[in-house]
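Got a sequence here, can you build the structure:
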Amino acid sequence: MDSESPSSPTGECAKAKVQVVQSIPLGSPADPYSGAPYIPPIGGSVPSWEAFVRLANESTTTLDFTAMYFDLLGLEDRQQFNASEMQAFGADRGEAVFAALEAAAMRGVQMRILLGTLNDPMNSTEVRTLLSYPSVKARTWNPVKWYDGGIMHMKLWHSNGRAAYLGSANTDWKSLAQVQELGVLVNGTAATADLGRLFETFWKWASPDVPAQQMIVFSDKYAAPLTLPPWDINVPLELRVPMAAPFDLLASSPLAALSSVSSPQLLCPDEEDPEAAAANAYVSASPGGAVTAGRTFDQAALIDTVRSATTNLSLSVMDFLPASSYTGGHGSGPLYWPELVNAVLAVAYSKPVRVRVLVSRWAHTSKMMGPAMKQLADGLAACTTAYPTCAGSLEVRQFELPGWQNTTGPNATFPPYSRVNHAKFIVSDQRANVGTSNWEWGYMYQTAGSSWNTNDTKIVAAVQQIFDQGWESPFAVPL
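Got it, this is the predicted structure:
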């Protein structure tokens, strides 16, 4: 789903270098303090903490980033684990990122931090320290004002207007050392400009001058009343109020998207790689209130990648639920959200595609997800009793990162809220989607999120390698 498209592209390619970014948890149940990754990263990938440090260290003029919450220094975890244990866990990675941020602030880099509301990050020690420098500003984006639900879940960094990160890693030391993550690091002024526009959209939206505005719209599709801001693309066109938006929604706006599913940005081959080929990419967004002119809705980007498959389709995410799992903004009951599941099943039914779905199991997995994934896994059952049979196949597994059962209670050997595959991506034989959102109704319709979508063959191959590594490991188990 696109809103009005901006002016047509010139056909000129944007110079870009795109790299896969990974976090691989350190330690194992047999040796929690080994300081070694439990599996090796793929060749050519950049560690998440190094990507963040690089973006901060190389910033000379501007540095913008989003943060659902802040926990780079692990102050609470240090009350449970001693200094040597924290060192072995990799806590120094968070310290390095924070030191790089503070050094950038000391240099006078104009820094803008767009915060969520989890654990009140505006009043955290880390954010208060950064705000003590005159060049640093922070705002809070609280979607409850417009949606009665949702969170800031986008993980986006943009440095000097020429380098950017988009992916699943949080500003949390555990996200850098004890949680499995995936993102992309993009270098190139033109190639990152669209990510800059997306950050600017949310920054304007988070202004304290923007009032709380809500419409209650009954959705026939979801059979429920939805709470939405008046300009959201999910408000019926005849009821929508574009002028209520805190930013210009016209195609001529400086916040109009520079890429979309129907008009992706052409990327030049990497000059440093003689085997590189031209590619394209686009940036999507959620919720619908962030879909400016030409921007692709994040749900549509996910489905676009699913439908692109001709032989192979691999999906990996922490939480996958064809419903709403959080309350607020959609009436009193849950919603059924079939769009992504339907797209996956349609591919498996109609194309000779091997479909594999990998979801996570950890100490905080929703009890709703197991039955939902079993239902998905049984989605081709009719093909065994009917003629003609399905063209493709479908299998679902759970990824249990070693140590996930040792993160709670007084005898925990790993920090809380760790030891989980937190990455969110889809890769087909044609393209890859690397995102920030779990796959559940609220993440699409109430929550800040985005994804990098590309047919870059090197990125597609790298993301597929990451999926295969997990799928073929002993940690990917049947439901």
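
contacts and neighbour counts: CA atoms only from here.
Will do.

So the nearest residue to residue 471 once chain neighbours are set aside versus residue 428, what's the distance?
Ranked by C-alpha to C-alpha, 6 or more residues apart in numbering and with sequence neighbours excluded, the top spatial neighbour of residue 471 is residue 358, at 7.3 Å. Distance of residue 358 to residue 428, given as C-alpha to C-alpha, to the nearest Å: 14 Å.

May I see the buried residues of stretch 110-127?
By neighbour count with 16 or more other C-alpha atoms under 10 Å, stretch 110-127 contains the buried residues 110, 111, 112, 113, 114, 115, 116, 117, 121, 122, 126, 127.

Checking the fifth one next. Helix, strand or coil?
If I follow you right, that is residue 114. Secondary structure, DSSP: H, G, I helix; E, B strand; the rest coil: residue 114 is strand.

who are the neighbours in contact with it?
By C-alpha atoms under 8 Å, 6 or more residues apart in numbering, the contact list for residue 114 reads 64, 65, 66, 67, 138, 139, 140, 141, 202, 203, 206.

let's go with 7 Å and repeat that
Each residue near residue 114 by C-alpha atoms under 7 Å, 6 or more residues apart in numbering is listed here: 65, 66, 67, 138, 139, 140, 141, 203.

now the other sequence, so there's something to compare against:
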Amino acid sequence: MRKREPARGDTPLRRSTRLQQEKTWEQPQVSKEPQHSKERSITDILQPRESIRAHRQVIPTKEPSPPPPSHGPLLLSEPEAPKDSKQAVSEKDNLLPPVVRLRRLDIPQEEESSPHQNKPKEPRDPDVEWEVVKDQQARLRVLETRPRSTEERATVEQGAPSQQGMVANRTLRQQARVGLAPRWWGPASQIQARKESDPHKLPRTTLPPQARSEKWTKRLFSLPSLCLLLFLLVLGFACWFIWRYGSPVSFLGLAAYGQWGLSSMPRLWSGTEECTTQCSLVLVESIPGSLTYRPEDPRHLSIYQAWMDLLNGANSSVDIAAFYFTLRDSDIKVEDPSSQQGRDVFDSLLGLPSRGVKLSIAVNSPQMSEDDTEELARQGADIQYVNMKDLTGGIVHTKFWVVDQKHVYIGSANMDWRSLTQVKELGAVLYNCSCLAQDLGRIFAMYHMLGGEGVSIPATWPASLAAESSLDQPLKLQLNGAGAELYLSSSPPALCSAGRTSDLTAIVRTIEDAQAFVYIAVMDYEPQCTFCSPRRFWPIIDDALRAAACDRRVNVRLLISCWPHSHPAMFVFLESLSILSQKPLGCPIEVNLFVVPGGGERPPIPYSHVNHNKYMVTDRLAYIGTSNWSEDYFTKTAGVGLIINQSYHDSITAGQEFTLRHQLEQVFLRDWDSSNVLPLSSHRSCTKKN
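This next block holds a predicted model:
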């Protein structure tokens, strides 16, 4: 017989044909070949090849069945083949089903063993296909250690039309290569292949626990898994950042300012103090010595004393937003005894960093004198110069303090020694009111971010700076034991973060809410753009006052400052308002001028002796602001306002005198009825020195 390689187009034997041949093989046949040739042929055929001997493994069984007589040569005792280290089979390999008679195909003549050789010739390992025949009595295990190349496997699989034989051969080859090559087919594919080949004979492959653990560890720490984990982390952080800080565009804008460095990152996770709703409020004033009141007229805590108390009690931080800093009289190069209070405040500020209290200041730039701010910066204060003219075309006219994130001052007083002794000022101090302090601190953070050169206002402010109080959602807390609703307003609109009510809206809505009276005390009132070129008419607040007086018959009173720096055009607008009170209209509108007498200083102190108040009080609300009433201050200039509603507690007799609305009403009536008031017709005396 000659062994020949099967042609690619050869068709494997059918099962019926194979069974018929097996029956024929078992019967004795008369061969035409000589007897000695037949024996040699059978011996060569039944002699296991080296590749088979290297991989033959006897599977022990409890009750091995005797082999059939016709296959005796297969069971002859032979010396065990030497184990090849390269072809050694791992003990963890899966047991394969029994494999029985291996039918040798035709061998080419040049590869057939010579009959004169005493020992069989080491045959070459021709790449031939072996037909697997199932037999329950055989106990041989054949492993294929030399995997076929991709082209050879594809050729053999294409040439086998029998799906059953192809699945069986492929399954055996795949199982034989367990642990030798990586497999990309899952357990489901293995089970399906076993079912198709022989679900009863193929045992289930089970990896030991350690192998399974290593397998899942490799999958977990693979490159795709790590990339997926990193993507999920980045996605989670992005979602959290947008929820907490708003649009990423605002973050990129703020990053350009240099405000989002490594030092600011811990603030993202730092907790805030629990909001306190039990607040105390004190109305504070600066009354120049030249002003005289009756003994029965109300007086309040001085701004100087309120500032000193806040500085002496500061423990962690003091944040100040101001128009300018001239607490010492060095700006006028003249020593004045009245500047001592300003020096005391400056010395207290100078000592804050040495006490471990962080001092942060946001001030308008440029200033007439930077002596105070430069001295504070040398002692450790954080000074941010905000050039609002380049940002919005206005100035930083804001005047407020935030101390330890729980105490607040808002009012008309600048950080100027004259504001404590030479100028009439009014403000409010709220103690232990962290709800309001944290909200005001967000406005300060916006000013602080705008400090420096080359900055710009972002299109969207971060969500972390969003308003915590507004006209629609005011803070509800206790002020001096009485219930109150209050919120903060801000200007200009470009500096209003999400939810913040603009200062102009707050003023107009306060006027529209009035039912009985509206009392206004401001330094300047002009329904025009004062600092625009050319000037333009701006009647928004003026129209609201006219509608309140003429439509709803609300009593409107305006107390305007009269001093050498008053604009002549302002008095013309005021006259157009007061003339509405004449018949036949009879609108209840009254306008008076307030004059602060000079102190007779020689030389005179510049920018002093003026009523610098900026507040409004109605029968329902109280408003304390930092801006004069003209278009520039609401569209370009930075300012804030505090609006408090305690109308539903005014009817209560007990504690009524402690409400801000009631105190503010009494202050206005005191000034309105004082001897320092002039009729509007005397306005020429205000500007004759200008």
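
Show the contacting residues for the counterpart of residue 59 of structure 1 in structure 2.
Alignment note: residue 59 of structure 1 maps to residue 314 in structure 2; criterion TM-score structural alignment. Shown in contact with residue 314 of structure 2 (C-alpha under 7 Å, 6+ apart): 403, 404.

so when I look at residue 314 of structure 2, I'm seeing a helix, right?
No - the assignment for residue 314 of structure 2, made by three-state DSSP, is coil rather than a helix.

Which residue would you name as the spatial centre of structure 2?
residue 241 (1.2 Å; C-alpha atoms, centre = their mean).

that older thread, got a list of what the residue mapped onto the residue nearest to residue 471 of structure 1 from structure 2 touches?
Using TM-score structural alignment, the partner of residue 358 of structure 1 in structure 2 is residue 559. Shown in contact with residue 559 of structure 2 (C-alpha under 7 Å, 6+ apart): 520, 521, 522, 591, 592, 593, 594.

Could you see which of those carry over to structure 1?
Among the contacts of residue 559 of structure 2, the contacts conserved in structure 1 (both residues aligned by TM-score structural alignment, their matches' C-alpha atoms under 7 Å) are 520, 521, 522, 591, 592, 593, 594.

was I right about the second one contacting residue 616?
Okay, so that is residue 521 of structure 2. Yes - between residue 521 of structure 2 and residue 616 there is a contact under C-alpha atoms under 7 Å: 6.3 Å.

Touching both of those two, which residues are there?
Among the neighbours of residue 521 of structure 2, none is also in contact with residue 616 (C-alpha under 7 Å, 6+ apart).

Tell me where the stretch 201-350 of structure 2 has strands.
Taking DSSP state E, counting those that start in this stretch to define them, one finds strands in the stretch 201-350 of structure 2 at 278-286, 301-302, 317-322, 325-326.

Could you export the ones you listed to CSV, including columns for mean neighbour count?
CSV is the format used below for these (neighbours: other C-alpha atoms under 10 Å):
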stretch, mean neighbour count
strand 278-286, 22
strand 301-302, 16
strand 317-322, 22
strand 325-326, 22
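
Looking at these, which is nearest to residue 176 of structure 2?
When the strands of the stretch 201-350 of structure 2 are compared by C-alpha to C-alpha, strand 317-322 sits nearest residue 176 of structure 2, at 75.1 Å.

Just give me how far the closest one sits from the chain centre.
Chain-centre distance of strand 317-322 of structure 2: 27 Å, with C-alpha atoms, centre = their mean, to the nearest Å.

Mean per-residue distance, it versus structure 1.
After superposition onto structure 1, strand 317-322 of structure 2 sits on average 0.9 Å from its aligned residues (mean C-alpha distance after the TM-score superposition for structure 1).

Map residue 302 of structure 1 across to structure 2 for me.
Residue mapping for residue 302 of structure 1 onto structure 2 gives residue 507, with TM-score structural alignment as the criterion.

Make sure its match is indeed in a helix.
Yes - Residue 507 of structure 2: assigned to a helix according to three-state DSSP.

rewinding a little: need the contacts of residue 114 of structure 1 in JSON lines (columns: distance to residue 257 of structure 1).
Shown next, in JSON lines, are the contacts of residue 114 of structure 1 (distance: C-alpha to C-alpha, whole Å):
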{"residue": "65", "distance to residue 257 of structure 1": "19"}
{"residue": "66", "distance to residue 257 of structure 1": "19"}
{"residue": "67", "distance to residue 257 of structure 1": "22"}
{"residue": "138", "distance to residue 257 of structure 1": "24"}
{"residue": "139", "distance to residue 257 of structure 1": "23"}
{"residue": "140", "distance to residue 257 of structure 1": "23"}
{"residue": "141", "distance to residue 257 of structure 1": "20"}
{"residue": "203", "distance to residue 257 of structure 1": "15"}
